[in-house]
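*Asks:* Provided below for reference: sequence and predicted model.
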Amino acid sequence: MRHTWRWFGPVDKVSVRDAAQAGAEGIVSALHHIATGEVWPVDEISRRHEEIKAGGLVWDVVESIPVSEDIKTQTGDWKRHIANWQETLRRLSASGIRTVCYNFMPILDWTRTDLRWDTRHGAKAMRFDLTDFAAFDIHILKRPEACRDYPEWLQQGAAERFSEMADAKIAALGKNIGAGLPGSADGYTLDQLLEKLRSYQGINRERLQQNLVDFLTEVTPVAEEVGINICAHGDDPPWPLLGLPRILSTEADYAHMLDQVGARANGVTLCTGSLGARPDNDLSLIASRFADRIHFVHLRNVTRDTDTVPCSFFEDEHLEGGTDMVAVIAALLSEEARRREEGRQDHRIPMRPDHGQEILDDLTRGAQPGYPAIGRLKGLAELRGIERTLTHARYGLQA
């Protein structure tokens, strides 16, 4: 695999040179300062390339070109936004980019209730606490009819939890859950979030699935034409939130998307952390089933409090948690070997160590939550160790 590292631009407190020292070969980045729905300017794309080259690496993957809420709901400026998405693909291809990640999660991107939760050994990790989330939804956001989405025992637990919350905890929940895309300055106040939720009235799971297919029907031919693989990131967490449908949470969800738009350029961002929050997702089997359409990989692990859907979970160390990382990497390496035999130019699948616990000097650096320097270095080293072992000439698969 090609080892990459997410970088949020010059504001990132973890530099490109840090990434190179950690063992990364390339950078995953985006133009977070460009408004969602607008075309990325050529000069801004060039500037980002130069910023990354100055640190000694190259820009390999775009994560992400945001998909606007207008596109997801097919309202407002959605047709113009699709045309702008297509044009951005053309401009990125002209600059040398060959992989573009995106997601189709309504309103909220990845959602956590705690961005720096204390682990057993003093590291900081991101956590989704189901009771805290229900307390936020019912008692802080006060979403109409929110109680319908939670069983009685969880409603009671949420009420008790809310009654004990300090003002600082209430404010932190609102900030954490209402945050926008990682690296962006976007986010929602409670009133803005409620207004956004109202814009999804009448859009059920089937309608959102069709809107995704409609989007892909428009953008995939352009991606094919300009030589870019586009790849959908899974829902995180992989179940409905705030009454909103989620449509890329399971193996069946991805199968539907890939069957409806069959071009190989339409593919998967395999995120073992997102899909791994569900006990019914077997990540090594998913990696094998969709191997030909996997264009980008996020490797991380989560530990679930219970094997229920939904559940509470936290982001564990990369080789801990519920996902068999050795089996997943073995499946990906087998696919790379198959691609090499076919002579495919994309035989090396870009991978990045996704998220990471804050350890050692990370605890005082103040980096983007989930994206510390040393925690990701540790994760990348562990993942590279698995790959090196599995591809050893004497013991494993051939590199």
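*Replies:* Thanks, I have the structure now. Numbers count the residues shown, from 1 in each chain.
*Asks:* When you work out contacts or count neighbours from here on, use the C-alpha atoms and nothing else.
*Replies:* Will do.
*Asks:* Strands of the chain, start to end?
*Replies:* 2-6, 26-29, 58-63, 99-103, 114-118, 124-128, 229-233, 266-271, 294-299, 301-304, 313-316, 350-353 (DSSP state E).
*Asks:* what's the burial count for the residue lying closest to Phe313 once chain neighbours are set aside?
*Replies:* Distances taken as C-alpha to C-alpha, 6 or more residues apart in numbering place Arg304 nearest to Phe313, at 4.2 Å, with adjacent residues excluded. Number of residues near Arg304 (other C-alpha atoms under 10 Å) recorded here: 22.
*Asks:* separation between Arg304 and Asp129?
*Replies:* 10 Å (C-alpha to C-alpha, to the nearest Å).
*Asks:* between those two, what contacts are shared?
*Replies:* Counting by C-alpha atoms under 8 Å, 6 or more residues apart in numbering, the common neighbours of Arg304 and Asp129 are 311-313.
*Asks:* Just the buried ones among these, please.
*Replies:* 311-313 (16 or more other C-alpha atoms under 10 Å).
*Asks:* can you pull the contacts of the spatially most central residue of the chain?
*Replies:* Central residue of the chain (C-alpha atoms, centre = their mean): His233, 5.3 Å from the mean position. Neighbour list for His233: 101-104, 248, 268-271 [criterion: C-alpha under 8 Å, 6+ apart].
*Asks:* any chance of those residues in TSV, plus distance to Ile359 and neighbour count?
*Replies:* Below are the contacts of His233 laid out as TSV (distance: C-alpha to C-alpha, whole Å; neighbours: other C-alpha atoms under 10 Å):
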residue	distance to Ile359	neighbour count
Cys101	28	23
Tyr102	29	18
Asn103	29	21
Phe104	32	24
Leu248	31	25
Val268	31	27
Thr269	27	22
Leu270	26	25
Cys271	22	24
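*Asks:* One more to weigh against that first structure:
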Amino acid sequence: MIECWRWYGAYDTISLPEIAQTGATGIVHALHEVPYGEVWTSDAIAARRGEIAKAGFDWTVAESLPIHESIKRGDGNLSTLFANYRQSMANLAANGIRTICYNFMPLLDWTRTDLTAPLARGGTCLRFDQARMAAFEIHMLGRARAEDDYSHEVRNRAAIWFQQSNEADREALLHAIMSGLPGAFDRYDIAGLRGALERYDGIDRATLRANYKRFLDEVIPTAEELGMVFCVHPDDPPRDILGLPRIVSDADDIAWILSAVDSPANGLTLCSGSLGANPANDVPAIAKRFAKSIRFAHLRNVRKDPDGSFEEAAHLDGDTDMVALIRVLVAEEARRQEANESFAQIPMRPDHGHDLLSDLERDNFPGYPLIGRMRGLAELRGVTRALQQVQTHG
């Protein structure tokens, strides 16, 4: 696998020379400063790619080329947005970047309620707490029918948390929930979030699927022409959030997406943490079923609680058998190489690490510390090398 590292450019406190010391060779990056729906110009891409190359890396994956909310909602005449998206694709391809990771999550990207949950042996991690999410939806946001999405026990704990919280606690919760949005755009306060949710009124699972199918119809033929691959990122968490449907949460969803437009360019980002947060998902089994469509891998682990809460575990701990998962990816790479296929190597990056040691003293982008991800990359590298040896020598 191609060992990669997600880098946020000007928004990142971690420098490219520091990343070089981790051993990663590929950079996963996006032009986060460009507002959603506008074109990523060839000049801007070339300049960023040159900066990355000067530091000794390849810009391996564009993550993400974001999809405007109007496309997800299916608002009106979308011809300009689709044309801009296809132009950005062409500009990436012209600069040698041929793998695009994206998601189709309505309104919010990955969602957590705690950015610095303490770990037993020191350090912190990201956490999604079901009771705090319920407190946010029911008591802070006041979303209609939010109570229906939570158990009686969770609602009770949510009420207690809200009663005991102060304004700073509530601001911290809002900040955590908004922190999954990269770049400088689309942050919401409570009033702004209510307004954004209103624009999704009447959009159910079937409607969102229809809008997603339209997006694929608009971009996958262009991807084929450009020799690119698209890889959808699963929902995080893999469940409806804020009353909005999520449609990339399990094996059935993935099967629908890949069959909606049957093309090698229509692929999957295998995110073990996102899929692993759903108790019904067997992540190694999902990887094996859709192995031929995996174009990118995010490797991380989560530990789930019975009430639906979960937190980031160490990369080789948690509820997903990471060795079994990497075994699937190593076998798929070997199959592709034997068949002399394009995109034979799977780009991989260690996702969401713990904040450890000096990470605790720097203002990292939430979930993307230096030491924690370097630890994860080293562990994943060791497993991968061992399995590759077994694959080669038996």
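*Replies:* Thanks, I have the structure now. From a predicted model like this one, the values you see are computed outputs, not experimental measurements.
*Asks:* Nearest to Glu44 of the first structure, out of the shared contacts of Arg304 and Asp129 of the first structure: which one, please.
*Replies:* Closest approach between these and Glu44 of the first structure, by C-alpha to C-alpha: Phe313, at 37.8 Å.
*Asks:* who's in contact with the closest one?
*Replies:* Taking C-alpha under 8 Å, 6+ apart, one finds 127-129, 277, 302-305 in contact with Phe313 of the first structure.
*Asks:* contacting residues for the closest residue to Leu242 of the second structure other than its chain neighbours?
*Replies:* Among residues not flanking Leu242 of the second structure along the chain, Glu137 sits closest, at 6.8 Å (C-alpha to C-alpha, 6+ apart). By C-alpha under 8 Å, 6+ apart, the contact set of Glu137 of the second structure is 143, 146, 242.
*Asks:* Can you show me the helices along the stretch 201-350 of the first structure?
*Replies:* Secondary structure of the stretch 201-350 of the first structure (DSSP state H, counting those that start in this stretch): helices at 205-226, 251-260, 272-276, 283-289, 325-342.
*Asks:* Let me know which of those is tucked in deepest.
*Replies:* helix 272-276 (a mean of 26; mean count of other C-alpha atoms under 10 Å).
*Asks:* Correct me if wrong: the residue nearest to Phe313 of the first structure contacts Ser312.
*Replies:* Yes - checked against C-alpha atoms under 8 Å, the pair Arg304 of the first structure and Ser312 is within contact range at 6.0 Å.
*Asks:* now Asp305 of the second structure: how far from Asp148 of the second structure?
*Replies:* Distance from Asp305 of the second structure to Asp148 of the second structure, by C-alpha to C-alpha: 20 Å.
*Asks:* returning to what we had before: from the contacts of Phe313 of the first structure, list just the buried residues.
*Replies:* The neighbour-count test (16+ other C-alpha under 10 Å) marks 127-129, 277, 302-304 as buried among the contacts of Phe313 of the first structure.
*Asks:* tell me which of these is nearest to Lys79 of the first structure?
*Replies:* For those, the nearest to Lys79 of the first structure is Ala277 (33.9 Å; C-alpha to C-alpha).
*Asks:* can you pull the contacts of that closest one?
*Replies:* By C-alpha under 8 Å, 6+ apart, the residues touching Ala277 of the first structure are 237-238, 302-304, 311, 313.
*Asks:* May I see those residues organised as a markdown table, with distance to Leu383 of the first structure added?
*Replies:* Listed next are the contacts of Ala277 of the first structure as a markdown table, based on distance: C-alpha to C-alpha, whole Å:
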| residue | distance to Leu383 of the first structure |
| --- | --- |
| Pro237 | 23 |
| Pro238 | 24 |
| Val302 | 15 |
| Thr303 | 18 |
| Arg304 | 21 |
| Cys311 | 26 |
| Phe313 | 21 |
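*Asks:* and the nearest residue to Ala46 of the second structure once chain neighbours are set aside, how many residues sit next to it?
*Replies:* Leaving out its chain neighbours, the residue that sits closest to Ala46 of the second structure by C-alpha to C-alpha, 6+ apart is Asn95, at 6.3 Å. When neighbours are defined as other C-alpha under 10 Å, Asn95 of the second structure has 15 of them.
*Asks:* residue contacts, Asn95 of the second structure?
*Replies:* 42, 45-46, 49.
*Asks:* Please say which position in the first structure it maps to.
*Replies:* Matched to the first structure by TM-score structural alignment, Asn95 of the second structure sits across from Ser95.
*Asks:* I'd like to know how far that match sits from Lys72 of the first structure.
*Replies:* 27 Å.
*Asks:* Then Thr119 of the first structure?
*Replies:* 36 Å.
*Asks:* Those two: which has the busier surroundings?
*Replies:* Between Thr119 of the first structure and Lys72, counting by other C-alpha under 10 Å, Lys72 is the more crowded of the two (23 against 16).
*Asks:* quick one on the thing from earlier: of all the strands of the first structure, which one is nearest Val328 of the first structure?
*Replies:* Of these, nearest to Val328 of the first structure by C-alpha to C-alpha is strand 294-299, at 9.1 Å.
*Asks:* picking up where we left off before, give me the distance between the match of Asn95 of the second structure and Pro41 of the first structure.
*Replies:* 12 Å.
*Asks:* what does Phe8 of the first structure give?
*Replies:* 17 Å.
*Asks:* What of Asp109 of the first structure?
*Replies:* Distance from Asp109 of the first structure to Pro41 of the first structure, by C-alpha to C-alpha: 24 Å.
*Asks:* These two: who's more crowded?
*Replies:* Asp109 (18 against 15).
*Asks:* That one contacts Gly178, correct?
*Replies:* No - counting by C-alpha under 8 Å, Asp109 of the first structure does not reach Gly178; the two are 9.3 Å apart.
*Asks:* coming back round to it: can you list the contacts of Phe313 of the first structure in CSV and add distance to Leu363 of the first structure?
*Replies:* Converted to CSV, these look like this (distance: C-alpha to C-alpha, whole Å):
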residue, distance to Leu363 of the first structure
Arg127, 16
Phe128, 20
Asp129, 22
Ala277, 25
Val302, 20
Thr303, 21
Arg304, 24
Asp305, 25
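*Asks:* which one of the residues you listed is nearest Gln21 of the first structure?
*Replies:* Distance to Gln21 of the first structure, by C-alpha to C-alpha, is smallest for Val302 among the contacts of Phe313 of the first structure, at 26.0 Å.
*Asks:* Correct me if wrong: that closest one contacts Pro279.
*Replies:* No - between Val302 of the first structure and Pro279 there is no contact under C-alpha under 8 Å: 10.7 Å.
*Asks:* Can you list the residue ranges for helices in the stretch 51-200 of the second structure?
*Replies:* Using DSSP H, counting those that start in this stretch, helices in the stretch 51-200 of the second structure cover 69-73, 79-94, 130-135, 152-164, 167-178, 190-198.
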